[in-house]
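Visitor: can you look at this prediction? I've put the sequence above it.
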Amino acid sequence: MSSLKRRVIQFIAAIAILILLLIVLFWIDALLPILIFIAIVMPFVIGWQILFDQVQPQGKLAWLLTVFFIPYFGAFAWVLFGRTPRRHRRIKRTSTEIRMLRQAIESEQIETSPDLVTAYPLTRTLEKLGATGADGHTSTKLLVNGEAKFEAVLQAIEQATDHIHLQYYLFRTDEISLKVRDALIKKSNEDVTVRFLYDGLGSQEIGEDFIRPLRDSRVHVEAFDPVVHPLLVFNANFRNHQKLIVIDGRIAFTGGLNVGDEYLGKDEKLGFWRDTHLRLEGPLVRELQQLFVENWLYAGHGAREETWDLFADETNLPRYFVNEPQGKNGATQLLVTSPGQDVTIRDGLIRLLMEAKESIWITTPYLIPPPELLAILEVASKSGVDIRLVVPGKGDEWFSFHASEYYFEELLKRNIRIYKYNRHFIHAKTLLIDGKIALVGSANFDFRSMYLNHEMMIAQFDTTSIQELHETFLNDFEESIQVDWAMLRKKSTVKRFAEAFCHIFSPLL
């Protein structure tokens, strides 16, 4: 949709809303009793639904208070963002397609070898909690910050010979975004199959002007749960926050970075942007390929031209699901979480935290921990484990930033060290336990990532990139200011009020 056309539509919508408002004001005397009746009844109707939702008690309480004390706003917000995932049903054909895909590639999925289980017993535990099998021959390379990530991604795209699968939560339309888009167009024109998947809410600035050149070059484009969909009220709250690229079924990229100029430190407000990504090559890429294909089939609703057999019949299976072991490299596993009862990342995180004997180091841009994770950290701290959290010195979202800082006092009471990144913003989602076990991926240390988003994390045991991650943590500590009680006592009353207010809504963020 062109910019002019969009502005015309927005102008017409504004006029329509103004006319509707005038009509409501004109008839307000007649409508007032009806509006009061609705404001009284509606909270009880929605409240009944909230009571039986399978969500955390804190989330229920926050929604109930919002709906009862701000009826119209609360009801609108709940319909848009509060419905539980059990109301988020896949289209029947899509479910069938995904089931057929899983059956076709069952033999290609990784099985954890007895040797790996002996060396790393936790791999079997994570597998029981929902993770994939563990592989000992997948190479991993840490990509620190935007320049390293985009350089590696663009180089891999340029070298692609068969297909490129790209999926992002947030894809801008700025300089680096156009550079990546044009690289995809170039490869598509060279007869490389390109599939471009973006989240319908996170990448909402993508319009027809951006997409048309892709489609004109035969790039396949899909939006994951677009917000303009008629079923908006069922899916707006359940976003696909994963970042994933799979090239030729051999190379994959995942981690914390989306695609936009701010990830290169070009945002005037945030300045330097600290982040972490991961490049993988080897058998685990097959599991990442399956994740992309399932998301693709869902986004396309099982469209006739993009069915499961296009990826996994006898002809296409070796094309998309390549098995090329690399050198021996510890163990790697994929953990994936989807909205609903699937809490693999949360359960895996709890189990890994319980394993810590010496240290737990975490970087997260949004520190809004569910109570069970906070309790695990408290127990670990009392056991003498060195716990350090690296959080942003400057926030990109006002609500989340202040809600995160509310927890500082509670964490300091538990002897947990907090480091505010002094080069402004840190967006990495990483965990390092005892310097031997690591998680790198898209999930934040908050309610939303644990329960509402589609997320992914790569678990690593004694891989070559763990030492690289250890070094990045040491650098982040050096670049940070450690929070102490003197800093907390200097908080103004306004600051304390803002944090307390935002904390009330933390289960909704």
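Guide: Thanks, I have the structure now.

Visitor: from here on, just use CA atoms for contacts and neighbour counts.
Guide: Noted.

Visitor: how many neighbouring residues does residue 354 have?
Guide: Counted by other CA atoms under 10 Å, the residues lying close to residue 354 total 14.

Visitor: which ones are touching it?
Guide: Applying CA atoms under 8 Å, 6 or more residues apart in numbering to residue 354 gives the contacts 376, 380.

Visitor: secondary structure element for it, which one?
Guide: In this assignment (DSSP states H and E), residue 354 forms part of helix 344-355.

Visitor: next, the buried residues of stretch 470-477.
Guide: The neighbour-count check on stretch 470-477 (16 or more other CA atoms under 10 Å) flags 470, 473, 476-477 as buried.

Visitor: among the residues you listed, which lie within helices?
Guide: Within these, residues falling in helices by DSSP state H are 470, 473, 476-477.

Visitor: how are the helices of the stretch 1-150 of the chain distributed by residue range?
Guide: 3-26, 28-51, 57-69, 71-77, 92-104, 114-119, 122-128, 145-158 (DSSP state H, counting those that start in this stretch).

Visitor: in the shortest one, what's buried?
Guide: The reference is to helix 114-119. For helix 114-119, by 16+ other CA under 10 Å, it's residue 116.

Visitor: remind me what that helix packs against, helices and strands.
Guide: Packing partners of helix 114-119 (3 or more CA pairs under 8 Å, 6 or more residues apart in numbering; DSSP states H and E): helix 122-128.

Visitor: included below, for side-by-side comparison, is a second structure:
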Amino acid sequence: MLESLSPAPFLEPDPRPALPDWARSASSYSALFPFGTPPEPPAPEGAMLSWSAEPERDARGSRGDAADSSRDPLTGEPFDRLQVLPEDGRRIYRKAFALAERQIRIEICVLEDPKILAGLRDALDRGVRVRAIVDRGKYEALEPERQNLAAEFVAAGGELHLSNPIFPRSFPKTILIDSKLLVYGSACLDSTTFAQYRDFALSSTDPTVLRTIRRLFANDWAYSAPVGQEPPAFNPTPPVEPPELLIAPRNAASGMADLYQQAERRLDVYTEELGNAALESELVAAVARGVIVRLITPVQVNGASEEQNRQHTASIQALAAAGVRVRTSGPLESFDAPYMHARAARVDGRLAYVGSISLSPDSATLNREMGLIEDDPTIVAQLGRQFVKDFRRLTPAA
């Protein structure tokens, strides 16, 4: 991570008390929470849930740097670096679940894959509290997700919320393990992802990032609702630090534009969907100042409307005409020729962005999304090598 000032730390209650009345009440979420002061239920009496408070104790009762906790529980080696899906499979997720001692907090688009759910059940069997916020629209549209979550997650003791509908989509793709490890990236946790989608996953132990993601989950848990219950009318976003952490709709659009503007020689971008004219303009501006800009995207967006795909195609053509070197995947897709679902960028071999934020019309400005900019040379190099492999294999835009 780039160096930055750390915000005040954050206290959370022990996540494993018996469920209180609100968790069993069908009307508990009918009242509106005061804007900007969301409680995170369930909280023992006297627990503080402000955005600035005391440090959270880890499972051993100690305080301080979380970095030592990001090691493989079996080998003791440093945790996984950049994971390239589908080739690397579920390894980073299953290893992360095995590290959990107290709680797992997930905020994601889709949580359907049976093998992922089996890893969460293992954690529940160890007494780990597991909570998940999934995208409301995807949940309502995907019967396999509803069935698998009911049978393999909720029935095993997992706690499930649906995202607040003020966000057209809620796709942060964050998995917080206790308060020591964040797994994030562009991957939804469904079976299709591990079969034929190009995605990236990374981990972070940066204390400032962990604190912010804890705040974000506490906030979004309070402003979302269990299945069948009405969510609150609003869903604010807590303060975001460090500046390299991008949370939509709070600071994602400006953060992505700032990243693209730093390019001096080469800018490589993955995006599943196009249509954000402001961010696309930054790519064109980079070309105009002599930067080589390369873009990887699908020829058509899976699951998108006809109008969305018309806009996507128009953006591909306009960017190519402006000098962006565009390559597309599809329409056929497989494990060896995956669908380009990734959202990532590499700037001059110095910076790497990986996350859920894309160049779609809503991703940076209306959705709930998350991404992180890194200057770690290993991550930057890994992303660069994978981009070159994918770019060489794909078809130039017509």
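Guide: Done, it's in. Because the structure is a prediction, the values reported are computed rather than measured.

Visitor: quantitatively, what TM-score do the chains reach?
Guide: After superposition, the two chains reach a TM-score (TM-score structural alignment, normalised by the length of the second structure) of 0.71; 317 aligned residues with a CA RMSD of 3.0 Å.

Visitor: pull the distance from the helix holding residue 354 of the first structure to the chain's centre.
Guide: When C-alpha coordinates are averaged (CA atoms, centre = their mean, to the nearest Å), helix 344-355 of the first structure and its chain have centres 17 Å apart.

Visitor: and the ones in helices among the buried residues of stretch 470-477 of the first structure as a markdown table, adding distance to residue 139 of the first structure?
Guide: Shown next, in a markdown table, are those (distance: CA to CA, whole Å):
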| residue | distance to residue 139 of the first structure |
| --- | --- |
| 470 | 17 |
| 473 | 21 |
| 476 | 24 |
| 477 | 27 |
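
Visitor: can you show me the strands along the stretch 101-250 of the first structure?
Guide: Shown for the stretch 101-250 of the first structure, the strands assigned by DSSP state E, counting those that start in this stretch span residues 139-144, 163-168, 193-199, 220-224, 244-247.

Visitor: which of these is buried the deepest?
Guide: Among the strands of the stretch 101-250 of the first structure, strand 244-247 has the highest mean neighbour count (mean count of other CA atoms under 10 Å), at a mean of 26.

Visitor: now whichever helix or strand comes after that one against strand 163-168, angle please.
Guide: On the C-terminal side of strand 244-247 of the first structure, the closest following helix or strand by DSSP H and E is strand 251-255. For strand 251-255 of the first structure against strand 163-168, the angle by axes from the mean of the first three to the mean of the last three CA atoms, to 10 degrees is 0 degrees.

Visitor: give me the nearest residue to residue 202 of the second structure, chain neighbours excluded.
Guide: By the measure of CA to CA, 6 or more residues apart in numbering, the closest residue to residue 202 of the second structure outside its immediate chain neighbours is residue 82, 5.1 Å from it.

Visitor: got a list of what the residue nearest to the spatial centre of the second structure touches?
Guide: Central residue of the second structure (CA atoms, centre = their mean): residue 173, 2.6 Å from the mean position. Residues near residue 173 of the second structure by CA under 8 Å, 6+ apart: 106-109, 184-188, 355-356, 369-370.

Visitor: which residue lines up with it in the first structure?
Guide: In the first structure, the residue matched to residue 173 of the second structure (TM-score structural alignment) is residue 243.

Visitor: how close does its match get to residue 264 of the first structure?
Guide: Distance of residue 243 of the first structure to residue 264 of the first structure, computed by CA to CA, to the nearest Å: 16 Å.

Visitor: isn't residue 362 of the first structure up against residue 434?
Guide: No - the pair residue 362 of the first structure and residue 434 does not pass the contact test of CA atoms under 8 Å, sitting 11.7 Å apart.

Visitor: and residue 120 of the second structure, what's its match in the first structure?
Guide: Residue 120 of the second structure maps onto residue 184 in the first structure, by TM-score structural alignment.

Visitor: kindly report the same for residue 82 of the second structure.
Guide: Applying TM-score structural alignment, one finds that residue 82 of the second structure aligns to residue 142 in the first structure.

Visitor: for residue 30 of the first structure, see how far away that match is.
Guide: Residue 142 of the first structure is 65 Å from residue 30 of the first structure, by CA to CA.

Visitor: show me the helices in the stretch 101-250 of the second structure, by range?
Guide: Under DSSP H, counting those that start in this stretch, the stretch 101-250 of the second structure gives helices at 114-125, 136-141, 143-149, 191-196, 207-222.

Visitor: quick revisit: what would the helices of the stretch 1-150 of the first structure look like in TSV with distance to residue 499 of the first structure?
Guide: Putting those into TSV (distance: least, CA to CA, whole Å) gives the following:
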stretch	distance to residue 499 of the first structure
helix 3-26	34
helix 28-51	25
helix 57-69	15
helix 71-77	21
helix 92-104	42
helix 114-119	45
helix 122-128	35
helix 145-158	29
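
Visitor: of all those, which lies closest to residue 209 of the first structure?
Guide: In terms of CA to CA, the element of the helices of the stretch 1-150 of the first structure nearest to residue 209 of the first structure is helix 3-26, at 8.3 Å.

Visitor: which bit of the second structure covers that closest one?
Guide: The aligned range for helix 3-26 of the first structure in the second structure is empty, by TM-score structural alignment.
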